[in-house]
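Novice: Turn this into a structure:
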Amino acid sequence: MLKYCLFAVFLATVGATNFYQIHNPRTSFGYVYNNGSVDAPIKIEMYMGLQCEDAAKAVPAVKAAADAYGAGVVQLKFHVFPLPYFTGDFLSCKGTRVVSNLAPEKVVDFMQTIMTNQYRIGRAPCTITDLELMELLTDFAVEMGVDRDRFYVQFSNPHTTNHCKQQWKAHIASGIYASPTFKLNGVHVVDWNPSWTKQDWSALIDYLLAPPVHGELTTPGIMW
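Specialist: Alright, predicted model coming up:
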């Protein structure tokens, strides 16, 4: 009898949800720029806080590189990574999630609009209240064709908040801790700095597309 009781306890333990488990998303996190192909040989991921000035300055160069090569060669994906010391960042993350649900083709433009208006939002602390920021985000979305009432409903939905929380946890668990952070084909670009231009990105991409060969082995730093 005891062994059956122990077995029942074991099953109950195994079947229980792990308190520390980060929720698995139904689709991968991130917002793809300009319909970048999933089969593109070069995949760049940018993690950024929407109130981060360094991120706002970095976006044009990486976008220009993606545009130069085209969606079939470079897939550029943006990840919203709200910085806890920029108090408006999490609300901006929620607004981005709502637009991605209601008008997915506008989500990158929505993020760009928020970064363009950083001066109106402030950083640490926010220079406007949470309610004022929510209204500002709503106005941005409405200007892009999103229905105001639907935006309100989804913004206040606990599922929206939970998605953004789980997304943040997943990024932290994967080693993201700063904005902006870049990954190229799944590996951190540790030498990125704010002075990078389109040409810097192109040099890195070209090296991967057509690496020089040294003898029988490829150039160090390139993996096949």
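
Novice: From now on I want contacts and neighbour counts done on CA atoms only, so please keep to that.
Specialist: Fine.

Novice: residue contacts, the residue nearest the centre of the chain?
Specialist: For the chain, His79 is the residue whose C-alpha lies nearest the centre (CA atoms, centre = their mean; 0.5 Å). With contacts defined as CA atoms under 8 Å, 6 or more residues apart in numbering, the neighbours of His79 are 29-31, 45-48.

Novice: And what about it, helix, strand or coil?
Specialist: At His79 the chain is in strand, as set by DSSP: H, G, I helix; E, B strand; the rest coil.

Novice: Give me the neighbour count for Ala68.
Specialist: Neighbour count for Ala68, taken as other CA atoms under 10 Å: 13.

Novice: wait, I meant Trp196
Specialist: When neighbours are counted by other CA under 10 Å, Trp196 registers 14.

Novice: cool, Val146 as well?
Specialist: When neighbours are counted by other CA under 10 Å, Val146 comes out with 18.

Novice: doesn't Ser100 make contact with it?
Specialist: No. Using CA atoms under 8 Å, Val146 is not in contact with Ser100, being 10.5 Å away.

Novice: before we move on, the earlier item: wait, which of the contacts of His79 is closest to Gln167?
Specialist: Distance to Gln167 across the contacts of His79 (CA to CA) is lowest for Phe29, with 7.1 Å.

Novice: which ones are touching that closest one?
Specialist: Contacts of Phe29 (CA under 8 Å, 6+ apart): 79, 167.

Novice: ok so it is a helix residue?
Specialist: No. According to three-state DSSP, Phe29 belongs to no helix; its state is coil.

Novice: circling back: among the contacts of His79, which one lies nearest to Tyr69?
Specialist: Glu45 (15.5 Å).

Novice: Let me know the helix or strand that that closest one is in.
Specialist: Per DSSP states H and E, Glu45 falls inside strand 42-48.

Novice: helices and strands around that strand, which ones?
Specialist: Other helices and strands packing on strand 42-48, by 3 or more CA pairs under 8 Å, 6 or more residues apart in numbering; DSSP states H and E, are strand 74-80, strand 181-184.

Novice: Quick check: what element follows it along the chain?
Specialist: Next helix or strand after strand 42-48 toward the C-terminus (DSSP H and E): helix 53-69.

Novice: I have a second one here; can you model it like the first so I can compare?
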Amino acid sequence: MSLPVLVAVAVIIAAGCCGRCGAQLPIPARTDGFVWGAPPGPAWGGAVVVEAFFDPVCPDSRDAWPPLQKAAQHYGAGQVAVVVHLFPLPYHSNAFIACRSIHTVYKINASAVYPLLEKFFKYQEGYYNQPTYTKSRETIVAEITNNLVAPVIGEANLAAYKAGFNDSQSDQATRISFKYGCARGVTGTPYFFVNGMPLGDSGSPVDYTTWISTLDPLVGKM
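Specialist: Here you go, the predicted model:
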């Protein structure tokens, strides 16, 4: 091709890339994430906010939750607020299903979100890539529904759960959670922000002592 043609092609490609990069990400109806414990209410403005990005089938996310929970309990909701964002890692085959399950349960009973997340953490090894390699998606969804979801929300709510799991809203909410994490620069789980700033130890579990040493200088100083 001649030089003018090459320049024209380069301009067209660059314009296309800029258009894609500049596209507006979908804005959710509510802020992404699930507040742990009692809603902070008016105390939110005076609390240190810890945001945790977890994948329900990530072993490091599982190990990171108990020390963070313990640290938050140490201070109380008025001093430290914890918000968990779901971040389904693409290399964990069943992560999207797990996160979609939690979003669906939230619509039925918001107080069941953390019990279900902890169920996933407790039994996640059964949903790793290798144990489910020969199972169909339908089988995996059925196992999660019967073994994890049903004990948390009760048999009476299963029909509503199944309908919600298969509608476009739960799919969209899960996609938004992933895109929200990407927009914040999250690359793996667990990933933490404290008052909006990324924590240096993100990517691996943070122990209780480290949480206390991180939060102590901040509590009560906002």
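
Novice: Please report the distance of Tyr128 of the second structure from Ser204 of the second structure.
Specialist: Per CA to CA, to the nearest Å, Tyr128 of the second structure is found 18 Å from Ser204 of the second structure.

Novice: Leu116 of the second structure and Asn146 of the second structure, how far apart?
Specialist: 12 Å.

Novice: okay, those two: which has more neighbours?
Specialist: Counted by other CA under 10 Å, Leu116 of the second structure and Asn146 do not tie: Leu116 has more neighbours, with 23 against 13.

Novice: Enumerate every residue touching the equivalent of Leu137 of the first structure over in the second structure.
Specialist: Matched across to the second structure, Leu137 of the first structure falls on Ile144, judged by TM-score structural alignment. By CA under 8 Å, 6+ apart, the residues touching Ile144 of the second structure are Ala98.

Novice: how much space between Ile144 of the second structure and Pro115 of the second structure?
Specialist: 14 Å.

Novice: Would you mind giving the residues in the second structure matched to the helix or strand where Asp109 of the first structure lies?
Specialist: Take DSSP H and E as the rule and Asp109 of the first structure turns out to sit in helix 107-116. Helix 107-116 of the first structure lines up with residues 113-122 of the second structure when matched by TM-score structural alignment.

Novice: what's the counterpart of Thr104 of the second structure in the first structure in contact with, if anything?
Specialist: Aligning on TM-score structural alignment places Thr104 of the second structure opposite Val98 in the first structure. The contact partners of Val98 of the first structure, by CA under 8 Å, 6+ apart, come to 151, 154-155, 160.

Novice: Same check on Thr187 of the second structure?
Specialist: Contacts of Thr187 of the second structure (CA under 8 Å, 6+ apart): Gly181.

Novice: Show me what it lines up with in the first structure.
Specialist: Matched by TM-score structural alignment, Thr187 of the second structure corresponds to Tyr177 in the first structure.

Novice: SS state for its match?
Specialist: Following three-state DSSP, Tyr177 of the first structure is assigned to coil.

Novice: how close does Tyr133 of the second structure sit to Thr139 of the second structure?
Specialist: Distance, Tyr133 of the second structure to Thr139 of the second structure, by CA to CA: 11 Å.

Novice: Actually, Leu25 of the second structure.
Specialist: 33 Å.

Novice: do the same with Leu116 of the second structure
Specialist: Noted for Leu116 of the second structure: a distance of 19 Å to Thr139 of the second structure, by CA to CA.

Novice: do the same with Ala98 of the second structure
Specialist: Computed as CA to CA, the Ala98 of the second structure to Thr139 of the second structure distance reads 13 Å.

Novice: who has more neighbours, the two?
Specialist: A side-by-side neighbour count of Ala98 of the second structure and Thr139, using other CA under 10 Å, places Ala98 first with 26 against 12.

Novice: ok so the more buried one is a helix residue?
Specialist: Yes. According to three-state DSSP, Ala98 of the second structure belongs to a helix.

Novice: contacting residues around it?
Specialist: Ala98 of the second structure makes contact with 56-57, 120, 144 under the criterion CA under 8 Å, 6+ apart.

Novice: how do the residues you listed look in the first structure, which are kept?
Specialist: Retained in the first structure: 56, 120, 144, out of these (criterion both residues aligned by TM-score structural alignment, their matches' CA atoms under 8 Å).

Novice: residues in contact with the nearest residue to the second one once chain neighbours are set aside?
Specialist: In space, Phe120 of the second structure comes closest to Pro56 once its chain neighbours are excluded; the distance is 5.7 Å by CA to CA, 6 or more residues apart in numbering. Contact analysis of Pro56 of the second structure by CA under 8 Å, 6+ apart lists 62, 86, 88, 95, 98-99, 117, 120-121, 124.

Novice: Pro56 of the second structure corresponds to which position in the first structure?
Specialist: Under the alignment (TM-score structural alignment), Pro56 of the second structure maps onto Leu50 of the first structure.

Novice: do the same with Phe87 of the second structure
Specialist: Match for Phe87 of the second structure (TM-score structural alignment): Phe81.

Novice: separation between that match and Ser28 of the first structure?
Specialist: 15 Å.

Novice: out of the two, which sits in the more crowded spot?
Specialist: With neighbours defined as other CA under 10 Å, Phe81 of the first structure and Ser28 compare such that Phe81 has more, 28 against 8.

Novice: thinking that one is in contact with Met48, fair?
Specialist: Yes. Phe81 of the first structure lies in contact with Met48 (CA under 8 Å); the separation is 5.0 Å.

Novice: who touches both of these two?
Specialist: Both Phe81 of the first structure and Met48 are contacted by Ser179, under the criterion CA under 8 Å, 6+ apart.

Novice: what about the aligned partner of Thr214 of the second structure in the first structure, is that helix, strand or coil?
Specialist: Under the alignment (TM-score structural alignment), Thr214 of the second structure maps onto Leu204 of the first structure. Per three-state DSSP, the secondary structure class of Leu204 of the first structure is helix.
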